[in-house]
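Participant: I'd like to go over a predicted model; first the sequence, then the structure.
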Amino acid sequence: MKLNFLSRNFEQQDFLTRAVIVGAVGVVSVLLGLLLWRLSDFLPLVFGTIILAVAWRSAADALVSRFRVGPGVSLLLVALGIVAAIGLTLTAFGNQLLRQYDEVALDIPAAIALIQHFVEEHPWGRFIEKFVIDVDYSKAAAPVAKQVGAALGAVGNGLAQGLLAIIGAAYLAADPKGHVDAAVMLMPEQHRRKTAVFLERAGVSLRQWLLLQLYVVAMNAVFAGLGLWAFGVPAPLALATISGALAFIPYFGSMIALVIGALVALPHGVDTAALAALAIGAGSFVEGYLITPFLQSRSLSVPAVVLLFFMLVFAALFGGMGVVLAVPATVVLSVAYQVFVRPTEP
């Protein structure tokens, strides 16, 4: 009887211990979730700073290996080279770009007005407006204008965050090993080796992804620009830069660029809008289905379904910046899964 009593006592204590552990894990998970929610504006800035630091350091290391200069000098040379490249580009194409962007800013509202007029004049459009939706398009355009105004107002905040990211990236790029060692020392001793392996592999994967994205952005801009220029679409240089920048966002970026190109060309005729969509779509197709898969075969490739899922998740968590940073974040999470969950080495 005494043994049975002791056995039951131990079982109750074991149950209470497991219950306390489960409860503690639940509380910690909730607290971490609340912390992530409160830091929803801060985390993308931190991750973007890390990506910028990786790109900066990678370019500087290339200079070190090629010209045998010091790391500090190479970082300074990369920064000066970027500033010089931007300055030369603005000097050569600045006035033309400004004129074309002004044209884009005028053509998009004109195209929206044309579409609105067509919908209101078409019998089906009047039927939907009267019996189904009952929308006053002039009133419906007001929230859009409000959102555009809010976006323009956020430009100043974005510039401030960009400046902070550059300053933070400079510190990280100047001493990457010191920051990595500090991050490793923050982990429990039994996880330090895997953390060091994860950080090393994540850095390599991010460098591969950045190089691939550089090709993607450049190819989209070049292909779209050549097609728009050949078809005589207005503002080809501005639309090419927009198409290249949006190519940074997989799948959705190319679709947004295609819509913008069609809207800009629509006031100049439906055929011109079709040619603009054809030029941007063809450039995106050549890049996305013929060139990029070949390049991805030599670097880390994330399945398209996983990538789309994480893009939706990061968009819900962090908004527009989440969409932009979803791919590199997925790359890092993939490396973390390989190192911590399914390690390939004992």
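Facilitator: Sure, I can see it.
Participant: use CA for all of it now, contacts and neighbours both
Facilitator: Fine.
Participant: quick one: contacts for Thr344?
Facilitator: Neighbouring residues of Thr344 by C-alpha atoms under 8 Å, 6 or more residues apart in numbering: Gln338.
Participant: Around Arg126, count how many other residues there are.
Facilitator: Counted with other C-alpha atoms under 10 Å, residues neighbouring Arg126 total 16.
Participant: same thing with Gly72?
Facilitator: 14.
Participant: do the same with Arg201
Facilitator: Arg201, neighbours per other C-alpha under 10 Å, totals 17.
Participant: can you check Val270 too?
Facilitator: 13.
Participant: Distance of it relative to Leu114?
Facilitator: 11 Å (C-alpha to C-alpha, to the nearest Å).
Participant: go on, Ala224?
Facilitator: Remark: distance between Ala224 and Leu114 (C-alpha to C-alpha) = 25 Å.
Participant: want to compare, so here's the second one:
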Amino acid sequence: MRTTTLEFAKRAAILVALIPLPFLVWYLRYFLLVLVGALLVAMLLQLASEPFVRWCRLSEGLALAFAGIVILLVIATGGYLFGTQLASELQDVLSRADSAAKTIADELQRSQLGRITLSHLKGGSFSVTDILENLTKVSARLLEAVIFTVASGVYIASQPALYRRGTAQLFPLSQRRLVEETIDDIGRGLRLWLLGQAIQMCLIGTFSAIAVWLIGLPSPLALGAIAGLAEFIPYLGPVIASIPAILVAMTSGFYPALWTIVAYVIIHQIEGNVIVPMVQRRLVFIPPAVLLLSIVVVTEIFGAIGIIFAAPITVIIFVAIKKLYVRASLGQDTELPGEEAG
């Protein structure tokens, strides 16, 4: 048996060595991103299934099925009620933002400094529509990745013990218990982080939609949705979300743009000083500098798409280091996410 396993390992190593290095690197990056996405899908399903297990006394399998149905119904209902309006508002936001960007480019062309700035930009102009057109070029590959991610997440959520045990078997027998505990700790950390992000996304999206509606900007639903979704990217997301809102406001005049800037600054001050500390104190706290540096590193490794997964990847590495290095290797006491609640 050992000989057969050794021969198989040798043949596998030879096959890997024959694969071109750029393709191997691309495949590993793709696999890791899909894996992280699948873990997030599994955590989302488990979060949605917990009320059915706790309050309805259903089995885990049946609770997961109900959770999946509820998530699909929520998405379908939201699409039916707001899909047409949201799509129309997003198109309006895109059109207005692109118009404002072109106006800014024309104004910059009138000064020497502005022309120097524009000379460093592709084509010498801003175009929001061009950016979206470039994004849609990878839509087929993105759809493929989403299908693989969701399917893998469903399988992991339905049989977590199987995949935990299978991963632990890749390590020596003496380390398997520690590996399984670490996987459980990482899963708990991701689940708590995802819950915290969902709370922040809902609050910021709602606050932003109300704020731009009070200011009188068009398409408040779309701008609120953009702000809520951008919250998934820590620190950089709010900046990204404010750009289309400010561009849309500029098409309505100076004062709407000024009030929009003030509103977004106030919202994100509330977020940074009230919402985030309150959520992180109860769920998962990662030092801001660590998270910012990880965003830079992950984006450098995985490209622009990696910024979406920078935070969950940081949670995984952060929990693993605290568990395996600080606690297991150094023997120091350190708190892991959810231990007090558990």
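Facilitator: That came in fine, so what should we check first? If you're wondering where the values come from, they're calculated on a predicted model, not measured in any experiment.
Participant: on that earlier part again, Ala224 and Leu114 of structure 1: who's more crowded?
Facilitator: Neighbour count, other C-alpha under 10 Å: between Ala224 of structure 1 and Leu114, Ala224 has more, with 32 against 15.
Participant: Give the equivalent position in structure 2 for that one.
Facilitator: Aligning on TM-score structural alignment places Ala224 of structure 1 opposite Ser208 in structure 2.
Participant: Identify the residues contacting that match.
Facilitator: Counting by C-alpha under 8 Å, 6+ apart, the residues that Ser208 of structure 2 touches are Pro220, Leu223, Gly224, Ala227, Ala263, Tyr264, Ile267.
Participant: And those residues, which is closest to Thr182 of structure 2?
Facilitator: Checking the contacts of Ser208 of structure 2 against Thr182 of structure 2 by C-alpha to C-alpha gives Ala227 as the nearest, at 33.9 Å.
Participant: Just the element for that closest one, please.
Facilitator: Per DSSP states H and E: Ala227 of structure 2 is located in helix 220-230.
Participant: do Leu80 of structure 1 as well
Facilitator: With DSSP H and E as criterion, Leu80 of structure 1 is part of helix 71-121.
Participant: Who are the packing partners of that helix?
Facilitator: helix 42-67, helix 123-127, helix 137-174, helix 236-246, helix 252-265 (3 or more C-alpha pairs under 8 Å, 6 or more residues apart in numbering; DSSP states H and E).
Participant: Tabulate those (JSON lines), appending distance to Val20 of structure 1.
Facilitator: Output for those, formatted as JSON lines (distance: least, C-alpha to C-alpha, whole Å):
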{"stretch": "helix 42-67", "distance to Val20 of structure 1": "31"}
{"stretch": "helix 123-127", "distance to Val20 of structure 1": "62"}
{"stretch": "helix 137-174", "distance to Val20 of structure 1": "40"}
{"stretch": "helix 236-246", "distance to Val20 of structure 1": "49"}
{"stretch": "helix 252-265", "distance to Val20 of structure 1": "45"}
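Participant: Mind checking those helices for the one nearest to Leu210 of structure 1?
Facilitator: Going by C-alpha to C-alpha, the one of these nearest Leu210 of structure 1 is helix 42-67, 7.0 Å.
Participant: Give me the mean deviation of the closest one from structure 2.
Facilitator: For helix 42-67 of structure 1, the mean distance to aligned residues of structure 2 following superposition is 1.4 Å (mean C-alpha distance after the TM-score superposition for structure 1).
Participant: which residues in structure 2 does that helix align to?
Facilitator: With TM-score structural alignment as the criterion, helix 42-67 of structure 1 aligns to 31-56.
Participant: got the buried residues for the matching stretch?
Facilitator: 33-50, 52-53 (16 or more other C-alpha atoms under 10 Å).
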